[in-house]
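A.B. asks: for reference, the sequence and a predicted model appear below.
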Amino acid sequence: MTEKKKILIRIGSLRHGGAEKVLVTFLKNLPQDKYEIDLLLNLYSGKYLSEVPSWINILYLNKGEMITTNRPHEIPRKAARVIYQGALKKFPNLLYKGKLKNKKYDIEFAAIHGMRDEILGSPIKSSKKIVWIHNDLSQVKGYTNDEIRKFFGFDKIMVISEKIEHLFHSLAKNETEKQKIVKIYNPLDTEEFIAKADQPVLHYEFDHSVPTFISVGTVFPQKGFDRLLKVHKKLLDEGFKHKILIVGDGYDFENIKKLKSDLGVDETATMLGFTDNPYPYFKNADFYILSSRYEGFPTVLFEAITLKKRIISTEVSGANEMLNNGELGLIVENSEDGIYEGIKKALTQPASFETYSEKLKNYEMPFNLENSVNKITSILDEL
């Protein structure tokens, strides 16, 4: 019996985001006889906590939900968290001696790019270090080429799309650095959401006399819901009847809700908030729209493809790969104008989407759960 590899995985929390879902799906499909895993969260919160397999040891720096507001009574708690987490980042020995009980890990794994410095700053010099990059960092504020180059401090850089792979290749200085980059499509469980899509819609009345465009995602500026609502207003003013349904929650929720009221589209645009099961809404909507400013590999398109939706997507990292360069859905310019043209086309020429629907009928996903999990485990085993 070979000894189990000891692995430390770090992520902020298990709140509803693509990277979090992907991590938990991966953990659920890992063989437990090979690994001993500690999952360290900055914040013990999120809907995916209950899905983590029981054999994985969950540790955390703080408990409770994320504090996204600045209400006076919450500021002390928020400040205490920031100071505590900051101190552990600055003096990692405290964390490794205390919370992690001096455990010697074989592999330390940053499950998101934001954990780079925590893992690279580990006092365990002998461990192999891996990072999982879910975003096109060239589009993320503060990530200059020099900042991105710091990721070459890892032994392996797992990237989730061709665009991110190209970015890292372009910054690699030699063959050794290039060898560190490995592209792995996100492990996603298609059967799970096909089954979930058949459940009833609970909190929304679909009006089948007008087309409904659905968009699902964490509500923050990256997702471009502000652009979507402005386009919605413009098209309504031009006499094009349609509805918008936004499913998701996030720190920008109140701002987007206020924008919706300011634009005067409360009757036709709905913000549903967070739901455990967005798939019945997907299934009943007429079109899926991705209005994002940037992405890494938009998991949500994978879900829309699986549910055979008519898709409109801005040209972000991963969109061309997922939609087979526009064979499976309409890819529009990454701007308000692009979104406008896309929705207008759907409203004025719905028949033009038939070719996509035909292609989707017998489409087989090139990326599946088993392949992704096998590829990641083979990296863990080789290190």
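C.D. replies: Nice, I can see it.
A.B. asks: okay, CA-based contacts and neighbour counts for the rest of this
C.D. replies: Will do.
A.B. asks: can you give me the strands for the stretch 151-300 of the chain?
C.D. replies: Counting by DSSP state E, counting those that start in this stretch, the stretch 151-300 of the chain has strands at residues 156-159, 181-183, 212-216, 243-247, 269-273, 287-290.
A.B. asks: do you know which of those lies nearest residue 89?
C.D. replies: Judged by CA to CA, the one of these that comes nearest to residue 89 is strand 156-159, at 21.2 Å.
A.B. asks: other SSEs contacting the closest one?
C.D. replies: Here strand 156-159 touches strand 128-133, strand 181-183, going by 3 or more CA pairs under 8 Å, 6 or more residues apart in numbering; DSSP states H and E.
A.B. asks: next SSE after the longest one?
C.D. replies: If I follow you right, that is strand 128-133. Next along the chain after strand 128-133, taking DSSP states H and E as the criterion, comes helix 145-149.
A.B. asks: tell me which of the helices and strands packed on strand 156-159 is the most buried.
C.D. replies: Comparing the helices and strands packed on strand 156-159 by mean neighbour count (mean count of other CA atoms under 10 Å), strand 128-133 comes out on top with a mean of 24.
A.B. asks: ok, and what's touching that strand?
C.D. replies: 106-113, 116, 119-120, 151, 154-160, 296, 383 (CA atoms under 8 Å, 6 or more residues apart in numbering).
A.B. asks: any idea how far it is from the middle of the chain?
C.D. replies: Strand 128-133 sits 17 Å away from the centroid of its parent chain (CA atoms, centre = their mean, to the nearest Å).
A.B. asks: check stretch 224-234 too.
C.D. replies: Distance of stretch 224-234 from its chain centroid, counting by CA atoms, centre = their mean, is 22 Å.
A.B. asks: packing partners of the longest helix anywhere in the chain?
C.D. replies: In the chain, assigned by DSSP state H, the helix with the most residues is helix 75-90. Contact partners of helix 75-90 among helices and strands, from 3+ CA pairs under 8 Å, 6+ apart: none.
A.B. asks: in addition, the following structure is provided for comparison:
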Amino acid sequence: MYPRDFFTYKSRNDNANFTEHLFDNSWGDKSKGGYETLKAGINKYFPYVWANISAKRGINSAKKRWNTFTKIGFNRRKSCQKKMIIVMQNLKFGGAEKILITFLNRFDREKYTVNLILHTKEGELINEVPPDVSIKGIVPVDNGKLINKIKRSIFFKLSKYFPIILKICLNVYLGSADINIAYMEGITTKIVSFLKGPKVAWVHTDLENNSWTDVFFKNLDDQKNTYEKFKKIVFVSEGGKTAFNNKFKNTAQDRQVVIHNPIDNVQIEKKAKIVDNDFNKWAKKTENTVRLISVGRTDPVKRYGLLIKAVTKMIDRNESVTLTIIGDGQDTHKLIDLATGYNCFYFVGFKENPLPYVKKE
């Protein structure tokens, strides 16, 4: 047993600190009153605040803690971090979605906190979102339930015909941010146009020939005026930029920039080594052939029919070639019918990791 003054007077203990002893007993959780519980909570959940206050009151251990926070810049980190909202339609498997995952794994966490907002919170790639990125959905998934259909319809009508109401609701639900990014055309661009703060729109496709976004706007002028609200419009290719300007003449031309999609070499090399039984069977069947691989949705805009016709001509010339299409879409059955009569086509469907196939090309 130690006498009480052992912990408070240096005459009894060289490490004694009366101020620390006194302060710990008034600031800690030894007493369970409301005020003491509040202070204990500040110590637990806001260590920077607790260390700052404690250090100013002469607590030696808190001074050391405060100095540590200061060295790593903790006292400035939260105030310096910028909040970024990124809006995406969903995280179903696709090119833009995969690129977004690459960005979410690589952004500077010292400078930004990222909130990912999905029009519908669904998709195979949700599991690949880093744990420090929060995810919110706006409308329910279209799973056939009547109530979900009604909610989705209401959202669509509000965005198209009563934008003021939706603008108020979205800003209350999502809050403000230092920068808002629409990472896809169409409904995501419409959503971000309603948010407060600087806005950036990403364009991944040829909007002149692939006009799938038009349904989300009342007319062409409505879509054009939406893009006018953005501080920057980013295109992933020069072709996409040209098509945009052909469709929306004289729209934010001084705010356009081309940024090519990033490539994560480390992840590509890692995933290319992960194979399954389907891959091994495919590799054996296509052995000793020139392997052509295409990864993407089998939708009309991809024009896979032209590729299949080109390969059939090569086969007719007795060339040893196989074409493997990785992906699903609305044209899959049409393409299979088009390839009937040839044994050089392989439709392997959706693959979460298509890289081993690409590596064998």
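C.D. replies: Here it is on my side, so go on. No experiment lies behind these values; they were computed from the predicted model shown.
A.B. asks: TM-score for these two?
C.D. replies: Overlay of the two chains. TM-score (TM-score structural alignment, normalised by the length of structure 2): 0.65; 270 aligned residues with a CA RMSD of 3.1 Å.
A.B. asks: would TSV of the strands of the stretch 151-300 of structure 1 with distance to residue 192 of structure 1 be doable?
C.D. replies: TSV is the format used below for the strands of the stretch 151-300 of structure 1 (distance: least, CA to CA, whole Å):
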stretch	distance to residue 192 of structure 1
strand 156-159	24
strand 181-183	24
strand 212-216	17
strand 243-247	19
strand 269-273	21
strand 287-290	19
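A.B. asks: nearest to residue 281 of structure 1, out of those strands?
C.D. replies: It's strand 212-216; of the strands of the stretch 151-300 of structure 1, that one is closest to residue 281 of structure 1 (CA to CA) at 7.7 Å.
A.B. asks: tell me, stretch 50-61 of structure 2 lands on which residues of structure 1?
C.D. replies: The counterpart of stretch 50-61 of structure 2 in structure 1, using TM-score structural alignment, is absent.
A.B. asks: tell me which residues in that stretch are buried?
C.D. replies: 50, 51, 52, 54, 55, 59 (16 or more other CA atoms under 10 Å).
A.B. asks: secondary structure element for the third one?
C.D. replies: Pointing back at residue 52 of structure 2 there. Under the criterion of DSSP H and E, residue 52 of structure 2 resides in helix 47-56.
A.B. asks: re earlier: out of the strands of the stretch 151-300 of structure 1, flag the one nearest residue 257 of structure 1.
C.D. replies: strand 269-273 (7.2 Å).
A.B. asks: counterpart of that closest one in structure 2, which residues?
C.D. replies: With TM-score structural alignment as the criterion, strand 269-273 of structure 1 aligns to 345-349.
A.B. asks: aligned counterpart of residue 201 of structure 2 in structure 1, please.
C.D. replies: Checking TM-score structural alignment: residue 201 of structure 2 goes with residue 131.
A.B. asks: tell me the spacing between its match and residue 113 of structure 1.
C.D. replies: Using CA to CA, to the nearest Å, residue 131 of structure 1 is found at 7 Å from residue 113 of structure 1.
A.B. asks: what sits against the residue nearest to the match of residue 201 of structure 2 when sequence neighbours are not counted?
C.D. replies: Computed as CA to CA, 6 or more residues apart in numbering, the closest residue to residue 131 of structure 1 that is not its neighbour in sequence is residue 110, at 4.6 Å. Under the criterion of CA under 8 Å, 6+ apart, the contact list for residue 110 of structure 1 reads 9, 10, 11, 116, 119, 129, 130, 131, 132.
A.B. asks: give the aligned equivalent of residue 110 of structure 1 in structure 2.
C.D. replies: Alignment of residue 110 of structure 1 against structure 2 is given by TM-score structural alignment, with residue 182 as its counterpart.
A.B. asks: what comes up buried for stretch 29-41 of structure 1?
C.D. replies: Result for stretch 29-41 of structure 1 [16+ other CA under 10 Å]: buried residues 35, 36, 37, 38, 39, 40, 41.
A.B. asks: next: stretch 341-357 of structure 2.
C.D. replies: Across stretch 341-357 of structure 2, burial judged by 16+ other CA under 10 Å covers 344, 345, 346, 349, 350, 354, 355, 356, 357.
A.B. asks: the last one contacts residue 293, correct?
C.D. replies: Yes - in this structure residue 357 of structure 2 lies within contact range of residue 293 using CA atoms under 8 Å: 7.3 Å.
A.B. asks: for residue 310 of structure 1, find the nearest of the strands of the stretch 151-300 of structure 1.
C.D. replies: strand 287-290 (4.9 Å).
A.B. asks: contact partners of that closest one?
C.D. replies: 211-216, 223, 282, 301, 304, 309-314.
A.B. asks: show me the contacts for the residue opposite residue 291 of structure 2 in structure 1 once aligned.
C.D. replies: Mapped onto structure 1 by TM-score structural alignment, residue 291 of structure 2 lines up with residue 212. By CA under 8 Å, 6+ apart, the contact set of residue 212 of structure 1 is 206, 242, 243, 244, 245, 285, 286, 287.
A.B. asks: before we move on, what about residue 139 of structure 2?
C.D. replies: Here residue 139 of structure 2 is in contact with 119, 120, 121, 148, 151, 152, 155 (CA under 8 Å, 6+ apart).
A.B. asks: I'd guess residue 181 of structure 2 is in a strand, am I close?
C.D. replies: Yes - per DSSP: H, G, I helix; E, B strand; the rest coil, residue 181 of structure 2 lies within a strand segment.
A.B. asks: the closest residue to residue 100 of structure 2 other than its chain neighbours and residue 103 of structure 2: what is the separation?
C.D. replies: Nearest in space to residue 100 of structure 2, with sequence neighbours left out and distances taken as CA to CA, 6+ apart, is residue 183 at 7.8 Å. From residue 183 of structure 2 over to residue 103 of structure 2 the distance is 11 Å, taken as CA to CA.
A.B. asks: between those two, which one's more packed in?
C.D. replies: Shown here are residue 183 of structure 2 and residue 103; by other CA atoms under 10 Å, residue 183 has more neighbours (23 against 16).
A.B. asks: surely the more buried one and residue 85 touch.
C.D. replies: No - between residue 183 of structure 2 and residue 85 there is no contact under CA under 8 Å: 10.1 Å.
A.B. asks: give me the number of residues near the residue mapped onto residue 23 of structure 1 from structure 2?
C.D. replies: Using TM-score structural alignment as the criterion, residue 23 of structure 1 maps onto residue 100 of structure 2. Counted with other CA under 10 Å, the neighbours of residue 100 of structure 2 add up to 21.
A.B. asks: pretty sure residue 100 of structure 2 is in a helix, no?
C.D. replies: Yes - using three-state DSSP, the assignment for residue 100 of structure 2 is a helix.
A.B. asks: in the helix or strand following the longest helix of structure 1, which residues are buried?
C.D. replies: Note on helix 75-90 of structure 1: by DSSP H and E, the next helix or strand toward the C-terminus is helix 92-97. Residues 92, 93, 94, 95, 96 are the ones in helix 92-97 of structure 1 that count as buried (16+ other CA under 10 Å).
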